[in-house]
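# Provided below for reference: sequence and predicted model.
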Amino acid sequence: MSENKKDQSLEKYLKDIETIKDLLADVDKRPLYESWVFYVWGGLIAVGSFIHFLVEKSYDLPIGEIFLKVWLPVILAMGFFEFLALVRNLARHSLSIFSRGMVKLYMSMTGSVAALVFIVLLFLKLDAIQYLPIVFLLAGAIAYFILAQRSAYVYLFAHGVLMVLLAILFYLLKIEHHALSLIVGCVVAISLTIAGFSAGRMEKKEK
């Protein structure tokens, strides 16, 4: 009788573990953001890239001033829409923004952004601004690789690989800085638009 109870308890314990594993796998398959945010990001980067190109070409402003007047508002707007899309999506799926997986993801993102800021400052100090568009392309690849760790965004791995290959190609071609900034902005904007389309299809399947 006692052995029977032990076997039943063990069986129940194993079933509970299996249920928890299934729940965690299900959470991993759910997207972090609503799909529209990819389109917004792509649009903001496209607009920022065109303004950057026109301002740099017409007014010959230093890169630091262009960053403050063009890219800082773009980055803040992207952050706002990211937070909005994240909160709305987590609420829809009844997920916590402070879950272990979310905290790990955002720690990775924060570390990557901090490293990127340091690299950009280093390039500016060394007067190597012609390579900054390539650095931003590689930063985009890193962001894709981090998101691709989640099952919901595994398709972003291909976007990351493509960006690395393009960064190498642009480096070898030695394209003029003004043109390269615009090309990289357009590449990232198109990539985000395609990612938004893929995310939208995943959302429809989920429903």
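It's in.

# From now on I want contacts and neighbour counts done on CA atoms only, so please keep to that.
Noted.

# helices or strands up against the lengthiest helix in the chain?
Across the chain, the longest stretch assigned as helix under DSSP state H is helix 177-206. Other helices and strands packing on helix 177-206, by 3 or more C-alpha pairs under 8 Å, 6 or more residues apart in numbering; DSSP states H and E, are helix 36-59, helix 132-147, helix 156-173.

# I'd say Met78 and Trp41 touch.
Yes: Met78 is within contact range of Trp41, at 6.0 Å (criterion: C-alpha atoms under 8 Å).

# ok, these two, which is more surrounded?
Shown here are Met78 and Trp41; by other C-alpha atoms under 10 Å, Trp41 has more neighbours (23 against 20).

# ok, second structure coming up, stack it against the first:
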Amino acid sequence: MLKIAVLISGGGTNLQSIIDSIENNYLNCCIECVICDKAGAFGIDRAKKHDIKTFVIDKKEHGVALSDKILEIVNEKVDLIVLAGFLSILKGDILKRFHNKIINIHPSLIPSFCGKGMYGIKVHERALEYGVKITGCTVHFVDEGTDTGSIIIQKAVKVLEDDTPETLQKRVLEQEHKALSEAIKLISEGRVKIEGRKIKIV
């Protein structure tokens, strides 16, 4: 059984989708812990409701030591780290120890609307400003860059003429919930093969 740590910064709807996927037997894995970089985030309440161990490592308090604090918690205890709406950037030893064992969900079709400063509603605002007809979400491995790791899954969402950033965000989020659990399932089944920066699903 795949052991995972889920990292969050806010409400935890992607966390909830993983919990639901485990409870309905879609995923054969267990959430060893939920780690949040922001005190008072509702996602922590979601985890506690399901008796999942929680940790709050406030980025304002720990700053550059945040990644090392997280590594102390997860080292040799989990097989995969899932960034589910986690807004801090992981750096240092954790990226080496968990090479190709950290995944992130991003609310656009990478390489569009990603990188530094591109998170949350800002992504959807930029997509609408640019006038794209299709957007979506991407699950990718985490490397030393920001949103630059190998792509595992992408799901497309049609942009409607009357979309606002909020309505677009809502529809993309629905696909995020599906994509994240799908990626975890593929990894747990050993079906994700990395060849250079390309990934094959076998």
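Here it is on my side, so go on. Note that the structure is a prediction, hence the values are computed from the model and not measured.

# TM value for the aligned chains?
The TM-score (TM-score structural alignment, normalised by the length of the second structure) is 0.33; 115 aligned residues with a C-alpha RMSD of 5.8 Å.

# could you dump the helices and strands packed on helix 177-206 of the first structure to JSON lines with distance to Leu24 of the first structure?
JSON lines is the format used below for these (distance: least, C-alpha to C-alpha, whole Å):
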{"stretch": "helix 36-59", "distance to Leu24 of the first structure": "25"}
{"stretch": "helix 132-147", "distance to Leu24 of the first structure": "17"}
{"stretch": "helix 156-173", "distance to Leu24 of the first structure": "21"}
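
# ranking these by burial, who's on top?
Mean neighbour count (mean count of other C-alpha atoms under 10 Å) peaks for helix 132-147 among these, with a mean of 20.

# now what about that helix, what contacts it?
Contacts to helix 132-147 of the first structure, defined as C-alpha atoms under 8 Å, 6 or more residues apart in numbering, come from residues 105, 108-109, 112, 116, 120, 123, 153-154, 156-157, 159-161, 163-164, 167, 170-171, 177, 180-181, 184, 188.

# Between helix 177-206 and it, find me the angle.
Counting by axes from the mean of the first three to the mean of the last three C-alpha atoms, to 10 degrees, helix 132-147 of the first structure lies at 20 degrees to helix 177-206.

# what angle sits between helix 132-147 of the first structure and helix 156-173?
Calculated by the same axes, to 10 degrees, helix 132-147 of the first structure forms an angle of 160 degrees with helix 156-173.

# Now find how far off-centre helix 132-147 of the first structure is within its chain.
With C-alpha atoms, centre = their mean, to the nearest Å as the basis, helix 132-147 of the first structure stands 8 Å off its chain's centre.

# Ok, stretch 167-179 of the first structure next?
Averaging C-alpha positions (C-alpha atoms, centre = their mean) puts stretch 167-179 of the first structure 23 Å from its chain's average.

# Tell me which helix or strand Ser108 of the first structure sits in.
Under the criterion of DSSP states H and E, Ser108 of the first structure resides in helix 100-125.

# now that helix: how far from the chain's centre is it?
Mean-position distance between helix 100-125 of the first structure and its chain equals 12 Å (C-alpha atoms, centre = their mean).

# can you pull the buried residues of it?
For helix 100-125 of the first structure, a neighbour-count test (16 or more other C-alpha atoms under 10 Å) marks Met109, Ser112, Leu116, Val120, Phe123, Leu124 as buried.

# and the second one, what does it touch?
Going back to what we said before, that points to Ser112 of the first structure. Ser112 of the first structure sits in contact with Ala139, Ile142, Ala143, where contact means C-alpha under 8 Å, 6+ apart.

# where's the last one relative to Asp22 of the first structure, distance?
Right, Ala143 of the first structure. As judged by C-alpha to C-alpha, to the nearest Å, Ala143 of the first structure and Asp22 of the first structure stand 27 Å apart.

# Likewise for the first one?
According to C-alpha to C-alpha, Ala139 of the first structure and Asp22 of the first structure sit 33 Å apart.

# And for the second one?
For Ile142 of the first structure, the distance to Asp22 of the first structure under the criterion C-alpha to C-alpha works out to 28 Å.

# ok, Gly196 of the first structure - how many residues close by?
22.

# Grab the nearest non-local neighbour of it.
Phe38 (4.7 Å; C-alpha to C-alpha, 6 or more residues apart in numbering).

# show me what contacts that neighbour?
Contacts of Phe38 of the first structure were listed using C-alpha under 8 Å, 6+ apart, and they are Leu192, Thr193, Ala195, Gly196.

# Let's see the distance spanning stretch 117-133 of the first structure from one end to the other.
13 Å.

# what's the answer for stretch 4-20 of the second structure, then?
15 Å.

# next one: stretch 5-18 of the second structure
Span of stretch 5-18 of the second structure from end to end, C-alpha to C-alpha: 11 Å.

# picking up where we left off before, what residues sit buried inside the longest helix of the first structure?
Quick answer for helix 177-206 of the first structure (16+ other C-alpha under 10 Å): 180-200, 202.

# Could you count how many residues lie near Ala77 of the first structure?
Neighbour count of Ala77 of the first structure, defined by other C-alpha under 10 Å: 15.

# and the helix or strand hosting it, what does it pack onto?
Here Ala77 of the first structure, judged by DSSP H and E, is contained in helix 72-92. Judged by 3+ C-alpha pairs under 8 Å, 6+ apart, helix 72-92 of the first structure is in contact with helix 36-59.

# and the next element down the chain from the helix it packs on?
Next along the chain after helix 36-59 of the first structure, taking DSSP H and E as the criterion, comes helix 63-66.
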